[in-house]
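Here is my input; please provide its structure:
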Amino acid sequence: MNEAQAPIPKPRSDLGIRTLSGVVMMLVAAGAIWIGGPVFAIFIALITVGLLFEWTKLVLELTPNPVARFFWILGGLAYVGLATAFLVFLREFAEIYILLGLIGLVISTDTGAYFAGRTFGGPKIAPAISPSKTWSGLLGGMTASALFLSILGHNTEGFALWQPLTGAGLAVVAQAGDFFESWMKRRAGVKDSGNLIPGHGGLLDRADGLVAVLCMTALLVVILQMTGQP
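Now for the predicted structure:
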């Protein structure tokens, strides 16, 4: 067989390293949340600093305008700050299963979207922003999140219709957070927000959906409190 006929080698899959680093991240996060106290405080501080650092790096590549940079960075402080502050609030003043449930919901969304997208494919949602995201993946993520929250609710407070509806809705929020960060990266001309996590990129690449879900949940809690709902 001559060189012209030689098959082109397929790129090596990074699924193994992605899985391993994902498991390690989950163990570290779950351990810090479960232990609480100073360990959790240090963990949150490091995560917050890391997210804001990567956000700022993206902003500096996204626009050369100093005024625009200022407002983008200010927005990042509010966005990331609200998410991490709500994370602390949930750990200190709510049942721990609520916090772990939100994290599990985002993982369920990502997992359901990944496998549904790979299995069914189909039309892309916004190929100019995120070429790999499909409508079938979104529906898979919504289904997985709805099932996860239903099972969690059944085993903690008893099943209620709001659980799968909330799960599906927050799955859309998680995917929106993913799209938003992808849009920022496209504008900035970079593939990943960083290279801290093997196979995943940066912290913001891994936590974009969770940050969006935490912010939305925090706003919903505030609205329910203001309207006098339980």
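
Going by C-alpha atoms from here, please, whenever you check contacts or count neighbours.
OK.

Distance check, residue 98 against residue 179.
25 Å (CA to CA, to the nearest Å).

now the other sequence, so there's something to compare against:
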Amino acid sequence: MPRCGLPTFCGRTFRATTCARRWSSSDRARGALVDAEPQVTPSAAEAPRKSDLGVRLASAVVMLAIAGAAFWAGGLWLDLFVAVVALGVFVEYVRLVGKIADSASRLSSMVIFGAVYVGWGGLALAVMPEPLMLAVLGLVICTDTGAYFTGRSLGGPKIAPKISPSKTWSGLLGGMAAAGIWASLVVFSASYLVSAIGPTGASVAAALEVANLGMAAIAGAVLAIFAQMGDFYESWLKRRAGVKDSSRLIPGHGGLFDRVDGLLPVAIIVGTAWAATQAGL
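The predicted model follows:
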């Protein structure tokens, strides 16, 4: 066996790393020294991303199909769909706070708050007429989409990096702008929405007649802020619980709570306003 020299560098002695490696008995038996590390090619590194994108798209198609079927059926089926989603969100919420609460009293208070928060949001959606529910869903989707693409394109200062590192002020403004445009379009086509609501939408029709596009844009932008607050609240819960997603129920998308975190506060505000209008308040 060759001997390893002891070269001196900068006054210190180091064992030579370029000399012949020591051979173990098992190495001799195999007749080879195995010290190579696996190489990761670019195609191999990109494969999980492509695979994840496919899973996300497939899951999105399934979610849209289920939600579309519920809206198409309407009535009791739509109410049942909202109730099932709300129940699933509450279960995920309880699992999150169960990892956060450090005492029974705190756990109880957080569970009670979650029951009110999620239950109120679900009930608010259930009492809305279907066109109004679609308008609310569209506003939240526009908020998320506008925030994502604006924040990704412009970047800039983070809003709360310790809670949600990807959220930027530019993204918030982009989401507000997108929501404002959506709300303006909804008001612009108010006659069609009111006719779809039917006789029960008389009070809403009166409100829409005096509303202008500017006020609608402001209302949409304000609702976008509440949607982002709901997103931050869930991000805070997940950060405290040490998890990335509320669950793994939806492949590539996380849990139900991850999908409706921004919808809940907007639904509470709009649904409560709708109920108050119907009650003549």
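
Looking at residue 98 and residue 179 of the first structure now, which is surrounded by more residues?
It is residue 179, of residue 98 of the first structure and residue 179, that has more neighbours when counted by other CA atoms under 10 Å, with 19 against 15.

For the second structure, which segments count as strands?
Using DSSP state E, the strands of the second structure run over 8-9, 12-13.

okay, the first one sits on what stretch of the first structure?
Under TM-score structural alignment, strand 8-9 of the second structure has no counterpart anywhere in the first structure.

Run the chain-centre distance for that strand.
How far strand 8-9 of the second structure lies from its chain's middle: 57 Å, per CA atoms, centre = their mean, to the nearest Å.

What of the last one?
Relative to its chain's centre, strand 12-13 of the second structure lies at 56 Å (CA atoms, centre = their mean).

for stretch 126-136 of the first structure, same thing?
For stretch 126-136 of the first structure, the distance to the chain centre is 16 Å (CA atoms, centre = their mean).

With stretch 27-44 of the second structure instead?
In terms of CA atoms, centre = their mean, the centre of stretch 27-44 of the second structure is set 41 Å apart from its chain centre.

same deal with stretch 165-185 of the first structure?
Put simply, stretch 165-185 of the first structure sits 8 Å off its chain's centre (CA atoms, centre = their mean).

how about the nearest residue to the aligned partner of residue 89 of the first structure in the second structure, chain neighbours excluded?
Counting by TM-score structural alignment, residue 89 of the first structure corresponds to residue 127 in the second structure. Once flanking residues are discounted, residue 127 of the second structure sits nearest to residue 271: 6.9 Å by CA to CA, 6 or more residues apart in numbering.

In CSV, list the strands of the second structure along with mean neighbour count and distance to residue 26 of the second structure.
Putting the strands of the second structure into CSV (neighbours: other CA atoms under 10 Å; distance: least, CA to CA, whole Å) gives the following:
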stretch, mean neighbour count, distance to residue 26 of the second structure
strand 8-9, 10, 32
strand 12-13, 9, 30
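
picking that back up, for the residue nearest to residue 127 of the second structure, give its distance to residue 120 of the second structure.
Residue 271 of the second structure sits 9 Å away from residue 120 of the second structure, going by CA to CA.

The two: which is more packed in?
When neighbours are counted by other CA under 10 Å, residue 271 comes out ahead of the other of residue 271 of the second structure and residue 120, with 25 against 20.
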